[in-house]
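# What follows is a predicted structure for the sequence shown.
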Amino acid sequence: MPYTPKEGRIHTKIEGLSFYRHDNPNYSLPCVQPLGIVVALQGRKEISLGNKHICYEVGQILFIGANISGFSYMPECSLNKPFLGLALEFDFNQLSHLACTLELSNKNTQQQNTPNRIFNLFDANEKLLESLSRLVDTLQEETLIQPLAELIKHEIALRIFHAHPELVALLKDGTATHKLLKQWYG
């Protein structure tokens, strides 16, 4: 993958988009998971956030609703087959605004029975993966990177909320979680 030539985190010209590469299994590697999503492109990663242990692999997306510190572990990686991941951070105010506008269309869902967790692991659907791929492709278009990236990031958030309306409950106005996050992000 051309965006991950060396081990560690590689930031891109798209605000909030970065790639990860790990060549060696690391035990209890401290990490901060920002508000956004992380996607395994190759391999598997385990994260401990508080007392919760989450394992995600290719085809899965981890949504994190706030900056959370924890520990990560890549159990199976090597120089020949490194762990490769993509992280996309979102702006809290933009996500919160989007969640509020979607509240009406999602009001009939059974959100009351869904636990209000600050993170959620789910399988990626084809349309979401296509959107992520288009976002990465904008890195090839120097003059259009920022305007296209903002549109595609909005689309990605919309697709996540549409497919997983329970996440809207994390960020919509009036919920206890929203109030805490609003204080956190200012």
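Arrived safely. Residues are numbered from 1 along each chain as shown.
# C-alpha only now, for contacts and for neighbours.
OK.
# Tell me who's in contact with the most centrally placed residue in the chain.
To find the centre residue of the chain, average its C-alpha atoms and take the closest one (C-alpha atoms, centre = their mean): that gives I37, at 0.2 Å. Going by C-alpha atoms under 8 Å, 6 or more residues apart in numbering, I37 touches I61, L62, F63, I64, A87, L88, E89.
# what's the nearest residue to the first one if we skip its chain neighbours?
With C-alpha to C-alpha, 6 or more residues apart in numbering as the measure, V39 is the residue that lies nearest to I61, at 5.0 Å, once sequence neighbours are left out.
# Export the contacts of I37 to CSV and append columns for neighbour count.
Compiled in CSV, the contacts of I37 are given as follows (neighbours: other C-alpha atoms under 10 Å):
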residue, neighbour count
I61, 23
L62, 22
F63, 22
I64, 21
A87, 23
L88, 20
E89, 20
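# between the residues you listed, which is closest to F122?
Lowest distance from F122 to the contacts of I37 (C-alpha to C-alpha) belongs to I61, with 5.5 Å.
# try this one next to it:
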Amino acid sequence: MTNHKDAIDVISENIAERIKHHVGSTFNLETSIPGLMFYRQNSPTQCTTCVAEPSIAVVVQGQKMMALSDKSFHFDRYNFLVTSLDLPARVQIKQAENAVPYLGFVLKLDFAVLSELLMRMPIDTKKPKAPSSGMGMGATTPDLLDACFRLIKLLDDEASAPILTPLIKKEIFWRVLNSDQGVRLKSIVSAGSHGLRIAKVIEWLKANFSESYAVEELAERAQMSKSTFHHHFREMTSMSPLQYQKSLKLMEARRLMVGEQIDASNAAYRVGYESPSQFSREYSRFFGNSPKRDVEEQWRLIEGQVKAS
């Protein structure tokens, strides 16, 4: 066990050096390897909302918390987080300082590759169990971390990257499929599974969150009864379909107000609200502040990060 932990420490420190080299004074970096993002923070952050994409999240220095409704996941270099669906969540950096910043990376999942790998697994391991939460924490292994390190090293090897990137990604996904978190991915990529049906409905919701709809319509899209659909949707996302839609609306409204400097009334209209007062009430309940105060706070945080860099 000690050797296992020591190996993780060594590989994590090597990855941390690579991330620091590439990120420099910025906080987030979308690398030249598709789907690979680097993250750095010099101090603990407040808890904030986000949409966690289907991905593997790995911490190599510091600690991070992700929360899905009433479920929270605290992880460091000895645990990784798998998200199998687009999920409204809360995120917070718990441990970071200037001398030892938080460092981590996220690799987006490729469901086409996962489906191909699932077909190559032994028959008795292919069948997924009933879908569980779309987010879960697994134990990091030296083999998984080493594959991630080899992928990251390709950022400095332009000649090899086009050939080796898809091969190493496939190895990473294979190791996750065979880990204690593999069942989450199998339930999403297995043809005909409840998880795959819920995932397809979520894709539709992401593209149409500003529209009005009935839960019966979503259940029909999933080819499930209303009660079965509602049960599996809540089990996988920790919220009802209507709560999920509302979360997407409010987070998009915040993005519009902060990123595009649109006022609250127009942002409300853009995301499908007819009543500005209802929008303000639900926004305040969701983010803990009125739209105006929340946007001001977001700008203070952004300005603080710019000054720190």
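Received, thanks. In this text, all values refer to a predicted model and were calculated from it rather than measured experimentally.
# quick revisit: distance-wise, check whichever residue in the second structure pairs up with the residue nearest to the centre of the first structure relative to I11 of the second structure.
For I37 of the first structure, the equivalent position in the second structure is taken to be I56, counting by TM-score structural alignment. For I56 of the second structure, the distance to I11 of the second structure (C-alpha to C-alpha, to the nearest Å) stands at 17 Å.
# Could you pull out the strands in the first structure for me?
Using DSSP state E, the strands of the first structure run over 8-11, 17-22, 29-33, 36-42, 44-49, 52-57, 60-64, 68-73, 83-89, 119-123.
# Strand 102-108 and the longest helix seen in the second structure, what's the angle between them?
Of all the segments of type helix in the second structure, defined by DSSP state H, the longest one is helix 2-23. Relative orientation of helix 2-23 of the second structure versus strand 102-108 (axes from the mean of the first three to the mean of the last three C-alpha atoms, to 10 degrees): 90 degrees.
# Y102 of the second structure is in contact with A96, isn't it?
Yes - the criterion here is C-alpha atoms under 8 Å, and Y102 of the second structure meets it with A96 at 4.7 Å.
# Not counting residues beside it along the chain, what's closest to the corresponding residue of the second structure for D137 of the first structure?
Residue correspondence, TM-score structural alignment: D137 of the first structure in this structure matches K153 in the second structure. In this structure, K153 of the second structure finds its nearest non-sequential neighbour in R18, 7.7 Å apart by C-alpha to C-alpha, 6+ apart.
# Hmm, I19 and L29 of the second structure touching each other?
No - checked against C-alpha under 8 Å, the pair L29 of the second structure and I19 is beyond contact range at 9.2 Å.
# Find the residues that touch each one of the two.
Common contact partners of L29 of the second structure and I19 (C-alpha under 8 Å, 6+ apart): F38, Y39.
# which of these two has more neighbours?
Neighbour comparison, L29 of the second structure and I19: the larger count goes to I19, with 21 against 16 (by other C-alpha atoms under 10 Å).
# what residues are up against the more buried one?
Shown here is I19 of the second structure, whose contacts under the criterion C-alpha under 8 Å, 6+ apart are F38, Y39, L103, G104.
# again, but for L29 of the second structure
Taking C-alpha under 8 Å, 6+ apart as the contact definition, L29 of the second structure lies against V23, M37, F38, Y39.
# If any of those are buried, put those into a PyMOL selection.
Selecting only the buried entries of the contacts of L29 of the second structure in PyMOL, with 16 or more other C-alpha atoms under 10 Å as the criterion:
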select buried, resi 23+37+38+39
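# Counting neighbours, what do you get for the equivalent of G16 of the first structure over in the second structure?
Taking TM-score structural alignment, G16 of the first structure has G35 as its aligned residue in the second structure. Using other C-alpha under 10 Å, the number of residues around G35 of the second structure comes to 13.
# measure G35 of the second structure to D86 of the second structure for me?
From G35 of the second structure over to D86 of the second structure (counting by C-alpha to C-alpha), the distance is 15 Å.
# Please apply the same query to Q46 of the second structure.
Q46 of the second structure is 22 Å from D86 of the second structure, by C-alpha to C-alpha.
# matching residues in the first structure for stretch 84-97 of the second structure?
So stretch 84-97 of the second structure is aligned with residues 65-78, judged by TM-score structural alignment.
# from the chain's centre, how far out does that stretch sit?
12 Å (C-alpha atoms, centre = their mean, to the nearest Å).
# Now do the buried residues in the longest helix of the second structure.
Counting neighbours by 16+ other C-alpha under 10 Å, one finds that the buried residues in helix 2-23 of the second structure are A7, I8, D9, I11, S12, E13, I15, A16, R18, I19, K20, V23.
# what does stretch 164-174 of the first structure give?
P165, E166, L167, V168, A169, L170, L171, K172, D173.
# Let me see the contact set for S187 of the second structure.
Applying C-alpha under 8 Å, 6+ apart, we find S187 of the second structure in contact with P128, K129, A130, P131, S193, H194, G195, L196.
# Apply 10 Å and report the result again.
Applying C-alpha atoms under 10 Å, 6 or more residues apart in numbering, one finds that S187 of the second structure lies in contact with 84, 126-132, 134, 193-199.
# List only buried entries from those residues.
Buried subset of these (neighbour count, 16+ other C-alpha under 10 Å): 84, 126-128, 131-132, 134, 193-199.
# and which of those residues is nearest L145 of the second structure?
Out of these, the member with the shortest distance to L145 of the second structure (by C-alpha to C-alpha) is S84, at 19.4 Å.
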